[in-house]
Each structure stands twice: as C-alpha cells, then as structure tokens.
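Predicted model and sequence below, questions to follow.
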Amino acid sequence: MNVSYLKELDGIRAIAALMVLFFHFFITATDGSAVVHFISKVAVFGQTGVSLFFVLSGFLITRILLSTRASANFFSAFYLRRLVRIFPLYYFYLVLFYFVVPFLTQTDFINWGEQFWYWFYLQGFPMTFHWAHAGPDHFWSLGVEEHFYLFWPLLIYFIQPRYLLSVIMLLIALAFCLRIIFVQQSFETFYFTFTRMDELAMGALVAVLEIRNKLKAAYFKRYVLLFVLSALLLLVLWVLTNKSGNAWLQVAKYNFISLLYFFLLCVVLTTATGSYLSIFLRTSLLTYLGRISYGLYVYHPMVFLLFKHYVPVQNVFFVASGSFVVTVIIASMSFYWFENRFLYFKQFFTYSSGKQPSTVKAAG
C-alpha cells in the first residue's frame, strides 16, 4: 500500500517552524515599550512549535512504518532514507557552528570535551543532568527525534499491530512518571528523550486512529470541538500558573500541549479538501516554507546571532524581520544546492514490494 501524500501537512510543518522562529526572535526582545513587552510574553507559546513537530513526526513516521512493515528491506530502507535526509545538514551545521562561527564572531573555539555530545546526538544528556557542554542548543530536539527513529521501527516491526495502542499508552505513562522523578531530583524535563517521548507517541496515536478509520470527515466537528476545548484549557492553565514555577506544571504541561496538537492534527486530517482550512494550509507560501522547514529550524539561531552582530540597527522588529528573510534565503539555498544532492539517493532506498498488513489504510 502506498501512503497518501497529504499536502496540508507541509503547511503544518511550516507553522511549527514559524512558531519556533517567532519564539527565538522575540522571547528576549526588549526596548521598553509595552508592545514589545507583550510580544515577548506571547512569544513563549512559539516554543511549543517543537511539540507540534514531535506530534507531526510521530504520525508521519508511524504511518510509514506500518505501511512498509512487511517489506523485506524494512530496516535498511527506513534508516538509509532517514540518514540521507537528516545527517548531511545536521553535520554541516555543526562544522559551521564549531569552526566557522568563531572566526566570524571572533570568539574562542569550543573544546572537544564540550562539543563531543553533539556529534553523537547525545546533547540531551548534558543538558538534562547539568554536565559541561557547548553547542547549538536547539539541536536537542533533533536528538530526541533521532532516538525515536532508532527504537520505534523495532517496536513497530516486532509488536503485533493490535498491541500498538497499548505500547503508545505505555510510552505516554512512562514519560509522565519519568518527569515526576526528574522534577523531584531537580533535573531538566525539557531536553531528555524519554521525558518528551510522549509527544511523539501522541502523533503515533493519530496513526492508530487512521488505521481504525477514525479520521473520516464525519468526525471533523467533533475534533474541532475537542481542539477548542483543549486550547481553552491550556490557556487557563497558563494564566493561572504564569510565573508560579509550580513543579507539577513541569510534569503535566507536555501532556496538555501534545493533546492540543493531537486534536489539531485530527482536525487537519478530517477537513474536507477545498475547505478554508485546507486551502490555507495548501497555500504556496506555507507549503514552500514547509518544504524547507528543516533548514529554517537548523539555521535560524546562527542567522539571528550574526545579524545582530553585524547589523548596527537595534530595532527589534527590523532585527527579527531581517533575520527571518535571511533565514529563508539560506534555508532555500541549502535545500536546493546542498540537501537535494543527498535526497537524490532516496530513490535507491525504496521499500521492496510485498504483502502489506491489511490493517493499514491511507488517509482520505
């Protein structure tokens, strides 16, 4: 079975990237004005764009794995296709960060002991347990996804599909319990794979709904209602707990955020083609930004740093908009002139034909 391509998800991917850029460009913004102060407060929601990425990735990867589970080259095709998509840009950026940026900013080179973690996707460990490290901090999320790609195909392959829902529930419960332990031990819950894995699991749960034909257009209004209710709940919790520093919030907030994006994805997958939502998500601008979203995410902190370093204008909005435009240009150049050279090899790593599990159906 061929998994159907859902163009609306490119729009969702673009929105997630734009949320993260908005967060990083404005979270520390200040010029003394009430407007900028308000924007910096709102920008905190942009950080949840990473959660949206996680939920979306969990869905997309799970539906691919389920649809190719019977392939003879299930593992080799999956891992090689992920490798040519992720590794080249990841390691190219590390080279830029560690060996080019110090020249441009006239700063010291980072010693190997502190950068070691990033070369092996282990940055979540020092960031969680307060060990010495130095590197592109936003790469923690790429480490989480890479770890998910390592073990999730194994579970999909060796566990019968009828048990998948139980496994997903177990992962969600495990992440919740680990956050309780981490908070009690004063460890970070934000960066560690197994304290954020429930968001990817929530995306996998969407794939289960797809298998069980629960993403039909008839369910659209129900998912819209649930999305609105979860958004209102999250907003109320944010207002009540803002600046409170409640430890329980560090445990439960990822559940509420992932639930919001779980229902958002369900809304998108059940919306009718030609609806206002579908048309919006399929706009050429959003689909284009979604196509280059990996580069947008990877390059934007460096662009922001260098823009502020070399451009003398201190206006908050000029710096943010200028950084955004430059990021889009660089991400576009990277995608077409660098990443595509490696994506070309995906055609050699196709899944072999074979009898596919009868439980898997494409959306639509």
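Alright, I've got the coordinates.

alpha carbons only for contacts and neighbour counts from here, please
Will do.

Give me the distance between K216 and R282.
Distance check for K216 against R282: by CA to CA, to the nearest Å, it reads 19 Å.

neighbour-wise, which of these two wins?
Per other CA atoms under 10 Å, whichever of K216 and R282 has more neighbours is R282, with 21 against 18.

Tell me which residues of the helix or strand containing V42 come out buried.
Using DSSP states H and E, V42 falls within helix 34-42. By 16 or more other CA atoms under 10 Å, the buried positions in helix 34-42 come out as V36, H37, I39, S40.

surely the second one meets F26?
In other words, H37. No: using CA atoms under 8 Å, H37 is not in contact with F26, being 9.3 Å away.

ok, residues contacting stretch 305-315?
With CA atoms under 8 Å, 6 or more residues apart in numbering as the test, stretch 305-315 has contacts from T105, V319, G322, S323.

Check the residues you listed for burial and list the buried ones.
V319, G322, S323.

and the residues you listed as CSV, adding distance to L56?
Below are the buried ones among the contacts of stretch 305-315 laid out as CSV (distance: CA to CA, whole Å):
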residue, distance to L56
V319, 30
G322, 28
S323, 26
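
hmm, who's touching stretch 11-27?
Residues from elsewhere that reach stretch 11-27 (CA under 8 Å, 6+ apart): 39-41, 43-50, 52-53, 56, 280-283, 286-291, 293, 296-297, 300-301, 304, 316, 320, 324.

Next one for the comparison:
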Amino acid sequence: MSKVPEKLDYIPGLDGIRALAALLVISTHWPNNSISLKFGWVGVNIFFVLSGFLITRILVNEKQRAFKQYLGDFFYKRALRIFPVYYLFIFSTALIVLLIYYFVPALSKEGSLLAGVNAIRHDMPFYLTYTYNIKLNLAPLFHFGDYANDFFGHLWSLAVEEQFYLIFPFLVYFLNSRQLKKLVIAIMIICPLIRLWAAVIGIHLVSNRYWLGEFLYTNTFCQADALAAGALLALHPFNINFPYRTFFITAFICLATGLTCLYYLRHAGYFLVDGKSLGFDFPAFWLMETTPHFLINIRAFYQYSLVNLLAFVLIAPAVIKKPLFPAILQSAPISYLGKISYGVYLFHYPMKALFVIGGGFFGGWFTLTANPVIHIGLFILYLFVVIMLAHFSYQYFERKIMLKYKPGNAVN
C-alpha cells in the first residue's frame, strides 16, 4: 500500500533567486551595450540548479508511493504547471508574428520578423516537442536550416529541463539515497570532461566554431552537471548537526579561487573577453577566439562548473532558511517577480523582438548608437510590459488552471 508523502515546506527565499535569474537573462538579451549585462546568461544556469533541487526534492518525497502513482502524479503535476502557458505562448506568439507579416506590409521585410516567420515554418515541430536544443545540436550534421530568431530562440533551455524531467524520476525511484548521491556527484565530475572531449574532437570535425560553442551550451548532457548540482543540494541531510559554517567557507573559497584564476588568465592573455562580461561572456563565442592557449581557452570545461558553484552557494542558504540578502531577495516585489518568473522568461524574448521591430519602424530607436537615455527609458518600459504580461498570465491563466486541476502538496 502506498504511503502518503509529507507535505513539503515552501521555501520563500527561492522566489528571490528566481527573480534574480530572470532579471539577469532579460538584461543579457537587451540589444544595447550600454544596458545589457554580458554575463547575464548565468541566470539560465541558476534556473537549472534550482530545477535540479526542486524536482529532486519532490521526487524523493514521493518515491514511497507505488511506482505507477509516483510517476503519474509527477508527470501530471509538471504538465499542468508547464504545458498550458508554454503552448499558449507558442501559438499566440506565432499568431502575432504571422499577423504582422501578412497585414503590416511596412514591416514584412524586417530582419527579426522574417527570422521569426522562417522559424515558424521550419522549427515549430521542435518547439512543440521540447526538442529545440537537439535541433540546434544536430543542425550541421543533418543540414538543418539555421533559423535562429528573436521570438522562440530561448526555448532551448526549457527543452533541456523537460528532457531532465523525462529521465530523472526513474533514477530517483530505482536508486537508493546513497546510490543517487554517488550518481549526481559522478555527473558533476564527468560532465566537464564530456565538454572538454566534445570541444577537442569537435574543433577538428566542424569549421563552425560558433556552432560548437552553442552545442556545448545547449546540449542536455553538457548541462547535466548544473541539474545534478541542484539534485545534490536536495539529497544532502541539512540538519542541526550539519557543519554550515565549514561548508559555506569552503564553497566560498573555491568560488573566490576560481574567479581569481579566471581574472588572471584573462589579463595574462590566455583568452579574450569583453571587459563588461567580468570574464563571463556569452558561451557560444568561447571557441571563436584565436589564442595559442587552446586548452585553457576551452572555458566550457571549467567555467560552467564555476557558474554552477556560484548558483549552489546562492541557493543553499535559502534552503536552510538563511537566504543571502534577505532584505532584497525576500522583499514582496522581488518575491512576486520570482513567482511569475516562468512567464517572464517566456515572454521577454518575443517582446524584445517586437520592441526592436517597433523601434526601427518609428525612427531607428534601436540602433546601437542611439541615445542611451532613450534606451534606458525603453528598457524600463519593456521590463514593465514583460512583468505585466507575466502577471496577467500567472493570475488569470496559470494559477487558475493549477488551482482547478492540481492535487495537493503544491510546492514552489
């Protein structure tokens, strides 16, 4: 007979971290160098570590049930939380793009819009099946067209998470706690080696180094250590006897050492980066640099691990109810932004594209040499629109569906 799982505690500090991750991603996608944060892509890895923690926590709590009920409940809850707004986003965005393309002739030749139309024509099956990252990974091998676009291009990360959801429940159920912990630690060790091997082999097989860098960034196996880091956090027995001070001091020393080495390597000329990126420029560019220090330049080998450690150190205090910067990360506005961060992530990318298209139509507002004051004003307006879209989506669509159809034990 299945046991009833415990009701998991809500962890309020995680909402603030979600909000931080969402703001980082939004900022890195803004098309103006005076505002854009070049290192904002790390927000995606923060989301990955968060997902690994939350999903593992839920699965471990539910595994005392019969397998069929355990698996059915998990997939039902995930589908209910993720699918409705995801597919609403895809179809509504596609409809808007096609309406503009066919009924606003003045914009029908605009580059971002054309890229969006081509993506709808050719890549829609990948969006609908959460396999867009696989399409990106296999594009040169199978001669898929390159339909990178500003409307759906961010969906690769959701594909990575969904693929994780399909595999990990089976591992949690059939492995005991000790075996599972060994597995996630092994993943955290092996994944950097996979990235190193893929880069060394790939550099001799393909001429497109940007694609290779993108492969290392968007491939599920290459990002599995981020999800495993979160899983390890969920599996660790944080109790009264846990040496918190030693743990955080050790983690901080490792993080500080890594950042110091990164700073030194950059200034010693071992690799080239944009100064505004703090050494964390966009990963797809990492292999495009022509430096004599090739192995050191394969930053996907070690820099993703450093980012995952950063996310781990950020999330762990919140898990033990001692979040960093509580006055900020647990403030009401930031916490609410974290609650609606799924919608923020979905809507920010196409809304940016629409702002770019509209700015070009109304006098070239979005040229990179435009007045920075205009860009700041536009960014604030853009952020407001994205947040309001996510707010209405959460309150009047996502939340209503969850309340109506979701069984109890809802967490985060």
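All right, it came through fine. As the structure is a computational prediction, the values presented were derived from the model and not from experiment.

Do a quick rundown of the helices in the stretch 251-400 of the second structure.
Applying DSSP state H, counting those that start in this stretch to the stretch 251-400 of the second structure gives helices spanning 294-297, 303-319, 326-329, 332-339, 341-361, 372-393, 399-405.

check which helix or strand covers the residue nearest in space to the middle of the second structure.
Centroid-nearest residue in the second structure: V44, 2.7 Å away (criterion: CA atoms, centre = their mean). According to DSSP H and E, V44 of the second structure maps onto helix 42-62.

List the buried residues for the helix or strand following that helix?
Per DSSP H and E, the first helix or strand lying C-terminal to helix 42-62 of the second structure is helix 67-103. Within helix 67-103 of the second structure, the residues scored as buried using 16+ other CA under 10 Å are 70-71, 73-74, 77, 80-81, 85-86, 89-90, 93-94, 97-98, 101.

R178 of the second structure is nearest to which of the helices of the stretch 251-400 of the second structure?
Of all the helices of the stretch 251-400 of the second structure, helix 303-319 sits nearest to R178 of the second structure, with 20.2 Å by CA to CA.

what about F158 of the first structure, distance to S186 of the first structure?
Using CA to CA, F158 of the first structure is found at 36 Å from S186 of the first structure.

Actually, L96 of the first structure.
From L96 of the first structure to S186 of the first structure the distance is 33 Å (CA to CA).

same question, V239 of the first structure
Taking CA to CA, one finds V239 of the first structure at 24 Å from S186 of the first structure.

for L215 of the first structure, same thing?
Note on L215 of the first structure: its distance to S186 of the first structure, by CA to CA, is 40 Å.

who's more crowded, those two?
A direct count of neighbours by other CA under 10 Å for L215 of the first structure and S186 places L215 higher, at 24 against 11.

give me the element the more buried one is part of.
Using DSSP H and E, L215 of the first structure falls outside every helix and strand.

so how far is S284 of the first structure from the closest residue in space to it that isn't next to it in sequence?
Among residues not flanking L215 of the first structure along the chain, T270 sits closest, at 5.4 Å (CA to CA, 6 or more residues apart in numbering). Going from T270 of the first structure to S284 of the first structure by CA to CA gives 21 Å.

between the two, who's got more neighbours?
Neighbours of T270 of the first structure and S284, each counted by other CA under 10 Å, are more numerous for T270; the result is 21 against 13.

thinking again about what came up before, which stretch of the first structure lines up against the helix holding V44 of the second structure?
Using TM-score structural alignment, helix 42-62 of the second structure lines up with residues 48-68 of the first structure.

quick one: contacts of that stretch?
1-3, 13, 15-20, 74, 141, 145, 153, 156, 199-207, 254, 257-258, 261-262, 265, 351, 356-357, 360-361.

what do you get if the cut-off is 6 Å, keeping everything else the same?
Residues from elsewhere that reach stretch 48-68 of the first structure (CA atoms under 6 Å, 6 or more residues apart in numbering): A16, M19, V20, E199, L200, M202, G203, A204, V206, A207, Y261, V360.

could I get those as a markdown table with distance to Y149 of the first structure and secondary structure?
A markdown table is the format used below for the contacts of stretch 48-68 of the first structure (distance: CA to CA, whole Å; DSSP: H, G, I helix; E, B strand; the rest coil):
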| residue | distance to Y149 of the first structure | secondary structure |
| --- | --- | --- |
| A16 | 20 | helix |
| M19 | 24 | helix |
| V20 | 22 | helix |
| E199 | 14 | helix |
| L200 | 10 | helix |
| M202 | 15 | helix |
| G203 | 13 | helix |
| A204 | 12 | helix |
| V206 | 17 | helix |
| A207 | 16 | helix |
| Y261 | 20 | helix |
| V360 | 20 | coil |
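
corresponding residue for Q250 of the first structure in the second structure?
Checking TM-score structural alignment: Q250 of the first structure goes with A300.

Please, which helix or strand holds the nearest residue to its match once chain neighbours are set aside?
Nearest residue to A300 of the second structure, sequence neighbours excluded (CA to CA, 6+ apart): R195, at 6.3 Å. Assigned by DSSP H and E, R195 of the second structure belongs to helix 177-205.

tell me which residues of that helix are tucked away?
Neighbour-count burial for helix 177-205 of the second structure, counted by 16+ other CA under 10 Å, picks out 180-181, 183-185, 187-188, 190-196, 198-199, 202.

Not counting sequence-adjacent ones, nearest residue to the counterpart of A320 of the first structure in the second structure?
Under the alignment by TM-score structural alignment, A320 of the first structure pairs with F379 in the second structure. Excluding its sequence neighbours, the residue lying closest to F379 of the second structure (CA to CA, 6+ apart) is W30, at 7.8 Å.

Can you get me a residue count around the one you found?
Neighbours around W30 of the second structure, by other CA under 10 Å: 21.

ok, it to A186 of the second structure distance?
When W30 of the second structure is compared with A186 of the second structure (using CA to CA), they lie 37 Å apart.
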